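Student: What follows is a predicted structure for the sequence shown.
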Amino acid sequence: MSRTIAVADVGGTHARFAIAEIEGGTVVSIGEPVTLGTNDHASFQTAWRHFCELNPGDEPNALSVAFAGPVDGEVLKLTNNPWVIRPALAKEKLGVDDFKVVNDFAAVAHAVGALGDEHLDHITGPTGPLPAAGVTSIVGPGTGLGVAQLLKTADGHAHVIATEGGHIDFAPLDSLEDKMLERLRKRYRRVSIERIACGSGLANIYEAIGAIEGKPVKELEDKELWTLAMEGKDAMAAAALDRFFLTLGAVSGDLALAHGANAVVLAGGLGYRIRHLFASSGFADRFIAKGRFERRMEAIPVKLVTHPQPGLFGAAVAFAKEHA
């Protein structure tokens, strides 16, 4: 029997909502998403009400939310946004009978476990489909840096493990990165990898390189800086983008080693926007450069999710599995 539910993907910058159809533990369809700016709404509850007003009629009595932050505890706080969710009050406040919340990158991992190979672009390593069993590390640069694990067993089951791997320490790998770390420590008490391998991380790299080289840097919004870097019209911005790819490759390889992974999948809106630049970047070299484990790293396929809404799809998959 099919069921209509609402799904949401709540990040630091945007909250996306959609209507999904589920049946027999699988997702049948996802409707056209509605994207709302988190800065335009005081709370998740008001954003949810806005979405309901945009979709008058029979409102779904179930909601599954992919949430950009830890999802254990009585009060859930977004890592990069002041919104909070209180799961114990969610049904009452949101007017639904069934409510589920999962970490945003756990939702992406659920999506990866259910998506076909047609939704995955090859980045580096062996070609072909993802391994049928083993651990896949999910890594996603966006507003922050999301990390999760997908464990597929030989009997066809898939288990998702949420992590906060994006908050591990940044580990410099050359003299320039030593200087970058020294510079960033003046701004942050602790420099995590998320300070570099995410959307706002490009500005941190850009400013650090400018200070190291004694050159002036332009005061730009993140979007403007990314445009300059991707177009290659500003040498300093282009250098920052090169360093971004190097850092993302290094940390993706580190996470694969730490997870015992036999595959890595990159996700997130930023990863999708820069997908055409991976081949000409230093990502693959840094991913593989793990000393005595280089041969192991060469055997790990790295792919990128091309599904337009993996967070929403994954939230629907997580709900469908629980209510199968």
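Tutor: Good, I have the coordinates.
Student: Only C-alpha atoms from now on, for both contacts and neighbour counts.
Tutor: Noted.
Student: buried stuff in stretch 257-270?
Tutor: By 16 or more other Cα atoms under 10 Å, the buried positions in stretch 257-270 come out as 257, 261, 262, 263, 264, 265, 266, 267, 268, 269.
Student: residues contacting the last one?
Tutor: If a contact means Cα atoms under 8 Å, 6 or more residues apart in numbering, then residue 269 has 141, 142 as its contacts.
Student: With adjacent residues omitted, what lies nearest to residue 103?
Tutor: Residue nearest to residue 103 in three dimensions, not counting chain neighbours: residue 67, with 4.9 Å by Cα to Cα, 6 or more residues apart in numbering.
Student: wait, doesn't the one you found sit right on residue 12?
Tutor: No - assessed by Cα atoms under 8 Å, residue 67 is found out of contact with residue 12, at 9.4 Å.
Student: These two: which is more packed in?
Tutor: Remark: of residue 67 and residue 12, residue 67 carries more neighbours, 28 against 20, as counted by other Cα atoms under 10 Å.
Student: State the distance from that one to residue 110.
Tutor: Distance of residue 67 to residue 110, given as Cα to Cα, to the nearest Å: 13 Å.
Student: helix/strand/coil for the closest residue to residue 217 other than its chain neighbours?
Tutor: Leaving aside its sequence neighbours, residue 217 sits nearest to residue 210 (Cα to Cα, 6+ apart; 6.0 Å). Here residue 210 is helix, with the state taken from DSSP: H, G, I helix; E, B strand; the rest coil.
Student: alright, now check it against this:
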Amino acid sequence: MSTGRPEHRAWLLADVGGTNARVGLYNPGQGEPDLLFARPTSDFDDLAGLLRAAIQTCPEAHVRHAACAIASPVEADDIALTNAGWRFSVEQTRRRCELDTLEIINDWAAQGWAITRLGPTELAQRSDGVPAPMTPKLALGPGTGLGSALVVPADARWQVFATEGGHISFGPQTPREAAVVTHINARFGHCSAERMASGKGLETIDAATAAIDGRDGQPRDAYAIVADAKADEPAARETLTLFTQALASAAGDLALATGARGGVYIGGGLIPALGALFDWQAFHQRFIAKGRFGDYLNGIPVFSIEASQPALAGLAAYVEQRS
């Protein structure tokens, strides 16, 4: 969503997730964004508070333009940041911050724009396969939720479309997965991919297996589950396995649905936090487990996004293409 007319000056870029917010300063055509700060989203009451705090850190830049990636659908002036409890008007925020331009895009649209800009050292190939030229690419990844975006060729350029692929229904492939899905369906009314393959998904899976197995104790948050998995606690390890299978299954479904022969690019904050606990080989085996179309998926390369601030890079690419 756009408000105002841009000029060739510094842009404030903000990547605002349900958990963390990262803000950078960018001069179009002059390298990469400079990170100003990274803070918990809960430090701020709304977007205006975050932007004003950022503007105060660089008064010499005379910032008049901002572009923000928000973990929410972006369809009108009224925006709700679901996982942080924010609700704001884009136009009112622009006025409160005394900006000439305020652009709002979905956070995974920013990730999609990032993969049009990232270099080889900022990507790690996790499977065989060669990207087919000028074919769609899929950006996907777990953080607080499960985000996705489709990147499609348009003449000699790219266009990026935010999607809600994380909310497709998850299809269980084993009796254990079926039991977990039945429990989640009973609890929430729908078992989406996000209910399994995200930070919140780790907690949902763990609570489901605890109920199914009759384990006592308080529910664990994602941090505790990861810590216990690192200590090789069996239930936590199973939770990570179920999470990995769910993410791979969703990635394979979305790659088939979109014809993403240009590659699947996995980002988000959760997999880097898991580090060596995340099993890329197991991911790929489940990714291609689509019967007759296993060979089709085996030809699609899977990359992990290794850039430190991919959403800010994506916002920079977005600002460049609209100039």
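Tutor: Received it, and whenever you're ready, just let me know what you need. As the structure is a prediction and not an experimental result, all values here were calculated from the model.
Student: how many neighbours does the residue nearest to residue 217 of structure 1 have?
Tutor: Residue 210 of structure 1: 17 neighbours (other Cα under 10 Å).
Student: Likewise for residue 203 of structure 2?
Tutor: Neighbours around residue 203 of structure 2, by other Cα under 10 Å: 20.
Student: what about it, distance to residue 236 of structure 2?
Tutor: 10 Å.
Student: shared neighbours of those two, anything?
Tutor: residue 225.
Student: what about the strands in structure 1?
Tutor: Ranges of strands within structure 1 are 2-10, 14-23, 26-30, 34-37, 62-67, 76-77, 84-85, 98-103, 120-124, 134-141, 145-152, 158-162, 263-266, 302-305, based on DSSP state E.
Student: Pipe the ones you listed into JSON lines and attach distance to residue 218 of structure 1 per row.
Tutor: JSON lines is the format used below for the strands of structure 1 (distance: least, Cα to Cα, whole Å):
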{"stretch": "strand 2-10", "distance to residue 218 of structure 1": "31"}
{"stretch": "strand 14-23", "distance to residue 218 of structure 1": "26"}
{"stretch": "strand 26-30", "distance to residue 218 of structure 1": "41"}
{"stretch": "strand 34-37", "distance to residue 218 of structure 1": "26"}
{"stretch": "strand 62-67", "distance to residue 218 of structure 1": "33"}
{"stretch": "strand 76-77", "distance to residue 218 of structure 1": "33"}
{"stretch": "strand 84-85", "distance to residue 218 of structure 1": "34"}
{"stretch": "strand 98-103", "distance to residue 218 of structure 1": "35"}
{"stretch": "strand 120-124", "distance to residue 218 of structure 1": "32"}
{"stretch": "strand 134-141", "distance to residue 218 of structure 1": "23"}
{"stretch": "strand 145-152", "distance to residue 218 of structure 1": "25"}
{"stretch": "strand 158-162", "distance to residue 218 of structure 1": "37"}
{"stretch": "strand 263-266", "distance to residue 218 of structure 1": "30"}
{"stretch": "strand 302-305", "distance to residue 218 of structure 1": "31"}
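Student: closest to residue 171 of structure 1 out of those strands?
Tutor: In terms of Cα to Cα, the element of those nearest to residue 171 of structure 1 is strand 145-152, at 15.3 Å.
Student: average gap between the closest one and structure 2?
Tutor: Compared with structure 2 after the fit, strand 145-152 of structure 1 shows a mean deviation of 0.8 Å (mean Cα distance after the TM-score superposition for structure 1).
Student: Could you name the helices and strands sitting against that strand?
Tutor: Applying 3 or more Cα pairs under 8 Å, 6 or more residues apart in numbering; DSSP states H and E, one finds that strand 145-152 of structure 1 contacts helix 104-114, strand 134-141, strand 158-162.
Student: for the ones you listed, which one sits closest to residue 293 of structure 1?
Tutor: Using Cα to Cα, those put strand 134-141 closest to residue 293 of structure 1, at 16.9 Å.
Student: Could you tell me the angle between that closest one and strand 145-152?
Tutor: 160 degrees (axes from the mean of the first three to the mean of the last three Cα atoms, to 10 degrees).
Student: Chain neighbours aside, what residue packs nearest to the most centrally placed residue in structure 1?
Tutor: Against the mean C-alpha coordinate of structure 1, by Cα atoms, centre = their mean, the closest residue is residue 140 at 3.3 Å. The shortest distance from residue 140 of structure 1 to any non-neighbouring residue, by Cα to Cα, 6+ apart, is to residue 267 (4.5 Å).
Student: And residue 216 of structure 2, by the same measure?
Tutor: For residue 216 of structure 2, ignoring the flanking residues on the chain, the nearest one in space by Cα to Cα, 6+ apart is residue 210 at 7.3 Å.
Student: Using the centroid of structure 1, identify the residue furthest from it.
Tutor: Distance-from-mean max, structure 1, by Cα atoms, centre = their mean: residue 214 at 33.6 Å.
Student: Thanks a lot, catch you later.
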